[in-house]
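Colleague: Pasting the sequence and the predicted model now:
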Amino acid sequence: MRCPYCQSEDTQVKDSRPAEDGAAIRRRRICPDCGGRFTTFERVQLRDLVVIKKTGRKVPFDRDKLMRSFDIALRKRNVDPQRVERAVSGIVRQLESSGEAEIPSGDIGTLVMEALKALDDVAYVRYASVYRNFREPKDFQEVLGELRGEEETS
């Protein structure tokens, strides 16, 4: 693993332990050249996923970008980080086991919406406002109406 500080090719693993409920391995590393310390995560990747954007452009799937979407929607919300990690890992597993190597970005957005709805209503509305491209206050009212309707039927 290359050192992110000095770009040295030789780094040493100082500690390894399971992370993300056993779905990943967290490794603490040190660079013998500059003394820099950093953490890496090792995860199973079943296949290389490609996201098809609305414009038709294809980009490699980025788990970190998915996590950032959750972080933005959940900003200043009191949600357990482990629940968020489980939701992201669940989406990635679902995408990898779908049998498709190319996934439309809209499908990923729908999965994120479902996961956020289960985690936090405010984050769900925040994400929906961007994902569905809200233009007027009535757009928010419609989503809030959907949430109220589900609460009443539960």
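Modeller: Structure received.
Colleague: For the rest of this, base every contact and every neighbour count on C-alpha atoms.
Modeller: Fine.
Colleague: Flag every buried residue along stretch 75-92.
Modeller: V84, A87, V88, S89, I91, V92 (16 or more other CA atoms under 10 Å).
Colleague: now stretch 16-25
Modeller: I25.
Colleague: Presented hereafter is structure B, for comparison with structure A:
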Amino acid sequence: MKCPFCGYPNTKVQDSRSIENGLVIRRRRMCPKCGAKFTTYERFEGGTLMVIKKDGRREKFSREKLMGGIVKACEKRPISMDKIEEITNALEARARKVGTEISTKEIGEMIMKELRKIDQVAYVRFASVYRDFRDIDQFIEEIGKLKGDKDNG
């Protein structure tokens, strides 16, 4: 693999390990030219998964968009990139099990379910965009639901 820092074409694998229940291989690499170290991930891409948008259009599933939405919701929160990667991997696997098509509604609900488990602020951030909150009352209502769950749990 080419070094992302200096462009040298032949980096060396220092360590490989299986993660995500054997679905992903994590490789630590080093460039013999500049000495930079970096990590790569190897995963099975599977067949084409199409996402059905709200307006009925279909587009190819994008892992980057999925992860980007989660990263945005978790910004400035105590959630590691490893945890975000783990959630992204789990959600992608779940989406692929659904079949060859999945709606943005199903994806959004899956993301909210995961975020609700790990961080209430990230959950409300994502929900506010996903559900298109228009005013403060919608935030208060969602926070009330979280507070009710916490009081009952």
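Modeller: Alright, I've got the coordinates. Everything numeric here is computed off the predicted structure, so don't read it as measured data.
Colleague: Need the TM-score from the superposition.
Modeller: Taking TM-score structural alignment, normalised by the length of structure 2 as the basis, the two superposed chains have a TM-score of 0.81; 149 aligned residues with a CA RMSD of 2.7 Å.
Colleague: Make TSV out of the buried residues of stretch 75-92 of structure 1 and add secondary structure.
Modeller: Conversion of the buried residues of stretch 75-92 of structure 1 to TSV gives the following (DSSP: H, G, I helix; E, B strand; the rest coil):
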residue	secondary structure
V84	helix
A87	helix
V88	helix
S89	helix
I91	helix
V92	helix
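Colleague: Let me know the closest of the residues you listed to R57 of structure 1.
Modeller: Minimum distance to R57 of structure 1 across the buried residues of stretch 75-92 of structure 1 is 20.4 Å, recorded for V92 (CA to CA).
Colleague: Please report how far the closest residue to that closest one other than its chain neighbours lies from A87 of structure 1.
Modeller: Among residues not flanking V92 of structure 1 along the chain, R63 sits closest, at 7.4 Å (CA to CA, 6 or more residues apart in numbering). Counting by CA to CA, to the nearest Å, the separation of R63 of structure 1 from A87 of structure 1 is 12 Å.
Colleague: Quick check: chain neighbours aside, which residue is closest to the residue in structure 2 sticking out farthest from the centre?
Modeller: Distance to the chain centre peaks in structure 2 at K33, reaching 33.0 Å (criterion: CA atoms, centre = their mean). Counting by CA to CA, 6+ apart, Y8 is the residue found nearest to K33 of structure 2 once chain neighbours are left out, at 6.8 Å.
Colleague: Please name the nearest non-neighbouring residue to V84 of structure 1.
Modeller: Nearest one to V84 of structure 1, counting by CA to CA, 6+ apart, is F70 at 7.3 Å.
Colleague: In which helix or strand does the one you found reside?
Modeller: Per DSSP states H and E, F70 of structure 1 falls inside helix 63-73.
Colleague: Quick one: average offset of that helix versus structure 2, please.
Modeller: Taken over the aligned residues, the distance from helix 63-73 of structure 1 to structure 2 averages 0.9 Å (mean CA distance after the TM-score superposition for structure 1).
Colleague: circling back: my guess is the residue nearest to V92 of structure 1 meets G90, correct?
Modeller: No. R63 of structure 1 is beyond contact range of G90, at 11.3 Å (criterion: CA atoms under 8 Å).
Colleague: Map T153 of structure 1 across to structure 2 for me.
Modeller: Here T153 of structure 1 is matched to N152 in structure 2, going by TM-score structural alignment.
Colleague: just P60 of structure 1 next, same as before
Modeller: Match for P60 of structure 1 (TM-score structural alignment): K60.
Colleague: Now do the same contact list for L66 of structure 2.
Modeller: T88 (CA atoms under 8 Å, 6 or more residues apart in numbering).
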